[in-house]
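Novice: Okay, structure incoming, though there's no sequence with it:
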């Protein structure tokens, strides 16, 4: 055997001893690695669970459904969506949704009744607004209608399991838009029951988180009363069949009972007039 071969064999022997001397991963280190992996999984799951899920102004449903087009893009139909009978394709979202610095004065609606017509891509929905029971909410609704805040805006959420509502009023289509101001709860039912046709405000978990988003219950719905409930400020007098039609097609998969409607509907404009005695 040559000296060169002997030196090579000696190097291999030393390397083998070195590898043998290296300690295996300790049980403590294994436990730490496993714990870190578990924490990572918990964090991912928690990110979904922690998202407020219940009719907040800053929406809601876990992002199971495709996100609507960004502001200013052509809305069109998202993957999986289809127009319901009698509906037109939704328009593009607003490029720059309006924001306001000042809350409208509730005196403008106090003690009065108003009628509103919500023109949508699926037909007109008629509303009666109760300024006697919810003056601040009605004053805000009237103001936003006059300013064209919702012209246009999609109804971004439909629910069909336990909670039966269509949620609208966010020009961004994301479920997190607001008009730039907030206000408190008025006329929330103590028993948490919202009869079919109820027109009520969506809000964040903050009791003063009412803004521009609202919902229509198309069937009797029981909602939690913790935190103050949700303001009923009117009712549907015509067009509830439109809401039911949209709801019957449910939401986009995979969470078909809560999310972006399979059949899109968008608000085109809202007209409000005072109802004379």
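Specialist: Happy to help now that I have it. On a predicted model such as this, the values are computed, not experimentally measured, just so you know.

Novice: Please count neighbours and contacts with C-alpha atoms only from this point.
Specialist: OK.

Novice: how about the strands in the chain?
Specialist: Using DSSP state E, the strands of the chain run over residues 113-120, 123-130, 153-154, 157-159, 165-168, 193-194, 198-203, 210-217, 221-222, 232-238, 258-259, 266-274.

Novice: how about the nearest residue to residue 104, chain neighbours excluded?
Specialist: Of all residues not flanking residue 104 in the chain, residue 140 sits nearest, at 5.7 Å (C-alpha to C-alpha, 6 or more residues apart in numbering).

Novice: And the helices in the stretch 51-200 of the chain, which stretches?
Specialist: With DSSP state H, counting those that start in this stretch as the criterion, the stretch 51-200 of the chain has helices at 135-146.

Novice: this is the other structure I want to compare:
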């Protein structure tokens, strides 16, 4: 073989070797990026699953909960006023609702902290355009309101206790206005309250009964009409079939 032929053959072999080397490097890079891609995908999936589980735990509700399951999520940073703000006197509060006015007399002497909280929230417009999200028509007979989220998990950014002015016989007569709270926790009152439209016996739990802070002096028939229509799904506990929106609250 001539010298030039040998040189061409050597050059061809070097070229083939170089090409094989480049092909190996490309394949290695592809494998590396494939592994990185899979790892990133797994990380993203893990984050999404963690977020979904956290959200589900944070918003879960107990379907068997009593009307004392009040707030577990803040819907605004308000400050709890002192009990002395209720001045130990009676207040008159009118709830202008989408189904008619409901007038309450608030007992600042017997439940000063609950009344002070309610009046302050009402004056700030906290209850405006909020729904009465829960109606019970079996066992106990109440319409629950006061949660801007409409889910039963909202609060004004604070909770308070202890329980004030709870009935010793666990009987809440028709027309009673009482604070909702979380079962077993007497320090969990916030903004949610319930209107009793028919005499109800609500057994006290470990924390006691429920703070009675007022009575319905006008408009009980409005609440009764909502109750007569039942719940949206026909169950004994759920959202009312007749939507009720508190359009505004005037307190004096």
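Specialist: Yep, it's here. Keep in mind the model is a prediction, meaning the values are calculated, not measured.

Novice: rewinding a little: identify the residue of the second structure aligned to the residue nearest to residue 104 of the first structure.
Specialist: Mapped onto the second structure by TM-score structural alignment, residue 140 of the first structure lines up with residue 117.

Novice: Thought residue 106 was touching that match, still the case?
Specialist: No - contact between residue 117 of the second structure and residue 106 fails when scored by C-alpha atoms under 8 Å: they sit 11.3 Å apart.

Novice: Between those two, which is the more surrounded one?
Specialist: Just comparing residue 117 of the second structure and residue 106: by other C-alpha atoms under 10 Å the higher neighbour count belongs to residue 106, 28 against 24.

Novice: counterpart of that one in the first structure?
Specialist: Match for residue 106 of the second structure (TM-score structural alignment): residue 129.

Novice: residue contacts, that match?
Specialist: 113-116, 138, 233-235 (C-alpha atoms under 8 Å, 6 or more residues apart in numbering).

Novice: and it, how far is that from residue 172 of the first structure?
Specialist: 24 Å (C-alpha to C-alpha, to the nearest Å).

Novice: next one: residue 211 of the first structure
Specialist: For residue 211 of the first structure relative to residue 172 of the first structure (C-alpha to C-alpha), the value is 14 Å.

Novice: who has more neighbours, the two?
Specialist: The neighbour comparison of residue 211 of the first structure against residue 172 (other C-alpha under 10 Å) goes to residue 211, with 27 against 24.

Novice: Map that one across to the second structure for me.
Specialist: Counting by TM-score structural alignment, residue 211 of the first structure lines up with residue 190 in the second structure.

Novice: Tell me how many other residues surround the closest residue to that match other than its chain neighbours.
Specialist: Leaving out its chain neighbours, the residue that sits closest to residue 190 of the second structure by C-alpha to C-alpha, 6+ apart is residue 159, at 4.7 Å. Neighbour count of residue 159 of the second structure, defined by other C-alpha under 10 Å: 20.

Novice: again with residue 15 of the first structure
Specialist: Neighbour number of residue 15 of the first structure under other C-alpha under 10 Å is 12.

Novice: Equivalent analysis for residue 57 of the second structure, please.
Specialist: Quick note: residue 57 of the second structure (other C-alpha under 10 Å) scores 10 neighbours.

Novice: For my notes, confirm it occurs in a helix.
Specialist: Yes - assigned with DSSP: H, G, I helix; E, B strand; the rest coil, residue 57 of the second structure falls within a helix.
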